[in-house]
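> Provided below are the primary sequence and the corresponding predicted coordinates.
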Amino acid sequence: MKRFPDNFLWGSATAPHQVEGGNANSDCWALEQARPSMFQEPSGDCVDQWNRFSDDIAILAALGLNTYRFGIEWARIEPQPGQYSQAALDHYQRCIDACLRVGVAPMLSFHHFTSPAWITRLGGLNDADYPERFGRYCAHAAARLDGFDWACTFNELNVPVLVEPMFNEKLRTPEAAPVLAAAEAALGGPLANFFLTTPRDVLLTQGLSAHAAGRDAIKSVRPSVQVGLTLSIQDEQAEPGGEVHRDRRLEKYVDPFLDAVRGDDFIGVQTYTRYISRADGGYGPAPDERVTTMGFADRPQALAQVCRRVWERTKTPIIVTENGWAGDQDKRREQFIAEALDHLHGVIGEGADIRGYYYWTLLDNYEWLSGYSQKFGLLGVDRATQRRLIKPSALTLGQIARDNGLSPASPMRRAESLTERAPSAARPTGVGAPLGMA
């Protein structure tokens, strides 16, 4: 048995806009409704976790996971400047309480890509007052929510730099002019006001200032809470002659952000793939390399490589706040999880301080511009009925979590056995559902 450290966090993660449904006060909702829209489809009811949170957390606990990373939605908590919704805060307190009742530690994300529409109309991160506004929101929410020991300020503060080429390709062409015009009309301002299209220089100034303001605000009212920032960091490698391009990518996308949060309580590492920089300046998977339905190189080893580099550079505790595999072949998802954890165990053995692993994601959900086409979840969802369907990969990760380690052959557990352990509230949503999803 390859054992992980005592008190290791074994969990799964979601984002509120991707699972709750009806996030109508947010900027992302406005963009989805624009016509024509850059989004494949609107989020709508999503997978209705707003109403089904207790059921979902009961399933997660029955699987054997001991923590859940979920977001609180700023657009719900502060729908207008300085006007806070006690009803929204009461809802998120009930979510925390649902976790605690079944022995699951909640990790809260205070910002996961979406913002109140009014913030975006004012300029988003481009507005000089944004860090103060974000800190005020974090302080208000943290003071009124109790029972959480872990918090993330921003999810993937650096991701707008990574997705900039995609947005440029989609929206900066003459054919896309109507889409861009509709988006900016929906936002009530330039597209650069939306978090995912924030310019790099703004992220490195206003963004990092907002993280610091949020971190300090949370800790001012909850001093014992461990607060970090999550970053999208992929394994950057190079073919011969491509090293200079790899180093430029690291300097552009990763290293300034890492250096800025060195010394925080933890760094949230979010890794999905490996990129190989070529001598001609291009990058991507290796020739003939297997890819996921997202187009990512199917490379479970990438996580360990990234954690090794982050630890060497920062000597700051690491939590893997996201790692996952997209596709319909759940057998490969099982293998991916086990392989990624096997390599991660090796890096821990080298001395890296890695304190947890959260699989992305708990539920097949709304994958932003791609709509509902991408399947990352441990649980499938029949969106006609919202019934949850437990995949074999969920059982595999749950077994690893219960063992706190990797055995040479982890036995598969039938979903029916979970119904005997799960609280009754979980049963209507699909515990014990058919597993024919591989």
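Cool, got the structure.
> contacts and neighbour counts: CA atoms only from here.
Will do.
> need the next SSE after the strand or helix carrying residue 210, C-terminal direction.
In this assignment (DSSP states H and E), residue 210 forms part of helix 208-221. Remark: after helix 208-221, the chain's next helix or strand is strand 226-232, criterion DSSP H and E.
> Remind me what the helix or strand following that next one packs against, helices and strands.
Downstream of strand 226-232, the next assigned helix or strand under DSSP H and E is strand 235-238. Where contact means 3 or more Cα pairs under 8 Å, 6 or more residues apart in numbering; DSSP states H and E, strand 235-238 is packed against helix 243-253, strand 274-277, helix 302-314.
> Got another one to weigh against that:
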Amino acid sequence: MSMEYKFPEGFWWGSATSATQIEGAANEGGKGENIWDHWFQTEPNRFFENVGPETTSDFYHWYKTDIQLMKEIGHNSFRMSISWSRLIPGGRGEVNQEAVSFYNRVIDELIANDIEPFVNLFHFDMPLALQKEGGWENREVTDAFEVYAQEAFRLFGDRVKKWFTFNEPIVPVEGGYLYDFHYPNVVDGKRAAQVAYHTMIAHAKAVRAFRKSQAKDGTVGIILNLTPSYPRSQHPADLKAARIADLFFNRSFLDPAVLGYYPQELAELLREHGQLPETKQSDKALLESGKVDMLGVNYYQPRRVKAKEHMPNLHGPFMPDWFFDNYEMPGRKMNPYRGWEIYEKGMYDIMMNLKKNYHNIPSFISENGMGVQDEARFAVDGEIQDDYRIDFIQEHLKWLHQAIEEGCNAKGYHLWTFMDNWSWMNAYKNRYGFLSVDLDTQERTMKKSAHWFSVVSKNNGF
């Protein structure tokens, strides 16, 4: 069979997950509470069908089966996260030996099956004890994160060589401090800016710890959800709206992580509106030393914007949306289940931007995927015929391939996600996995896309 799209030798084929979304065993194995356990106890009504993080997909008990299945569908790499509150239940203090043994077993099992573990330290799951101290608003929590990172590198760095500090660090800022969709549900622009800033300080401290650790012969990176901002038109007001959206949602983390400093324009914008975070003199050097070796890129949908139709309410909370309106492009292709636009070329545009403006940093697609509700209706003889997911992946891969042909430094593609998992507030409403999970029996069943992917992975292309 002729390969129209052949990927570079050693390309990473796999998928991504996070601890809180798959492990379950929320009250087992000595795990401490995190903000998700707490929020679900206090406001279960805010979670789809009142399903919380207690059991999820029970990877804690099923990991051997799951890793076997990963191997079967051609994974050579897999991203997971460590639950900070499982490893260090109070956020600081004693390391939990049961957690060490669990993560050791998972890492060893992956390696035994020729699957390289990519390990991320923080995926939205702040230990509750530290959130009570103010979470990322509190600079002292960045020191606790550095110690947690040190422990993780010490315990697992002999085998794990691909490390990431944060996944989508903008999301806890947007969700927890601006738009009220994550705990602690604060709506306050200045506190949001402080959280974003301290997240990058925590990141830089973890990178510093990495450079001194036994994992240092590996690579350390960060995973950012980069969402290209497309203007409605070439009118200067639309172009400015797109530039400011890009500053807030992409460059606020991309520039410090890859270049080692913040965009001047972002600082000026925040200063002008009295929203600048508190900083220290020594931070400049710290951020400079926190530059990453590698970038994970999560891409789901584009952001389309236009100039404001109306003046913002200046008496309301400061919001990025003071500077742009979202724009619904006529004729756009939609995923009707998730309400998200599908725009495959966005992946190419991100890669070209990294090549042009970010030293063509080594990168990979760390998440991309399609959530669909009530997927069981597409089952034939017990197998979900998710041709829509195959098309989705294939069309994105074509654009990724194009970017590689044009010299972009893209090293892999990970689907979100391996098996259906619990999504923050949506629980199991939308299914994303290669494998479907029966929530009553926890049984895993391959979807059509899993079989398709195993062939792509084996042939390193399609």
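Perfect, I can see it now. These numbers come from a predicted model, not from an experiment.
> returning to that earlier point: deepest-packed of the helices and strands packed on strand 235-238 of the first structure, please.
The highest mean neighbour count among those, using mean count of other Cα atoms under 10 Å, belongs to strand 274-277: a mean of 23.
> what's in contact with that strand?
234-239, 242-243, 245-246, 283-286, 296-297, 299, 302 (Cα atoms under 8 Å, 6 or more residues apart in numbering).
> Surely residue 168 of the second structure and residue 249 touch.
No. Here residue 168 of the second structure does not reach residue 249: they are 10.3 Å apart, not a contact under Cα atoms under 8 Å.
> in the stretch 51-200 of the first structure, which spans are helices?
74-77, 86-101, 117-121, 130-144, 159-171, 177-187, 200-202 (DSSP state H, counting those that start in this stretch).
> Just put these in a markdown table and tack on mean neighbour count and distance to residue 392 of the first structure.
Shown next, in a markdown table, are these (neighbours: other Cα atoms under 10 Å; distance: least, Cα to Cα, whole Å):
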| stretch | mean neighbour count | distance to residue 392 of the first structure |
| --- | --- | --- |
| helix 74-77 | 24 | 34 |
| helix 86-101 | 18 | 23 |
| helix 117-121 | 23 | 39 |
| helix 130-144 | 20 | 36 |
| helix 159-171 | 15 | 31 |
| helix 177-187 | 20 | 40 |
| helix 200-202 | 15 | 40 |
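> what's the counterpart of residue 346 of the second structure in the first structure?
Counting by TM-score structural alignment, residue 346 of the second structure lines up with residue 302 in the first structure.
> Please measure how far the first residue of stretch 50-60 of the second structure sits from its last one.
Here the two ends of stretch 50-60 of the second structure are set 22 Å apart, with distance taken as Cα to Cα, to the nearest Å.
> I'd like the helices and strands packed on strand 235-238 of the first structure laid out as TSV, including distance to residue 126 of the first structure.
As requested, those are exported to TSV (distance: least, Cα to Cα, whole Å):
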stretch	distance to residue 126 of the first structure
helix 243-253	19
strand 274-277	30
helix 302-314	28
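> looking at the ones you listed, which is closest to residue 42 of the first structure?
In terms of Cα to Cα, the element of those nearest to residue 42 of the first structure is helix 243-253, at 29.1 Å.
> Where does the closest one end up in the second structure?
The aligned range for helix 243-253 of the first structure is 239-249, by TM-score structural alignment.
> Show me what that stretch is in contact with.
By Cα under 8 Å, 6+ apart, stretch 239-249 of the second structure touches 170, 226-231, 233, 263, 265-266, 304-308, 320, 323-325.
> Is residue 294 of the first structure in contact with residue 324, as I believe?
No. Assessed by Cα under 8 Å, residue 294 of the first structure is found out of contact with residue 324, at 11.1 Å.
> Compare those two (neighbour count), which wins?
Neighbours of residue 294 of the first structure and residue 324, each counted by other Cα atoms under 10 Å, are more numerous for residue 324; the result is 22 against 15.
> Give the aligned equivalent of the more buried one in the second structure.
Under the alignment (TM-score structural alignment), residue 324 of the first structure pairs with residue 369 of the second structure.
> How about the contacts made by that match?
Neighbouring residues of residue 369 of the second structure by Cα under 8 Å, 6+ apart: 300, 389, 392, 393, 415, 416, 417, 432.
> ok, now residue 234 of the first structure?
Applying Cα under 8 Å, 6+ apart, one finds that residue 234 of the first structure lies in contact with 270, 271, 272, 273, 274, 275, 302, 303, 306.
> Just give the closest residue to it, not the sequence neighbours.
Closest residue to residue 234 of the first structure apart from its sequence neighbours, by Cα to Cα, 6 or more residues apart in numbering: residue 271 at 5.2 Å.
> Now for that neighbour: which residues touch it?
By Cα under 8 Å, 6+ apart, residue 271 of the first structure lies in contact with 232, 233, 234, 235, 302, 303, 306, 322, 323, 324.
> Out of the residues you listed, which is nearest to residue 134 of the first structure?
Nearest member of the contacts of residue 271 of the first structure to residue 134 of the first structure, counting by Cα to Cα, is residue 232, at 20.9 Å.
> which one in the second structure is aligned with the closest one?
Checking TM-score structural alignment: residue 232 of the first structure goes with residue 225.
> do the same with residue 270 of the first structure
In the second structure, the residue paired with residue 270 of the first structure is residue 298, using TM-score structural alignment.
> wait, what's in contact with its match?
The contact partners of residue 298 of the second structure, taken as Cα under 8 Å, 6+ apart, are 168, 223, 224, 225, 226, 365, 366, 367, 368.
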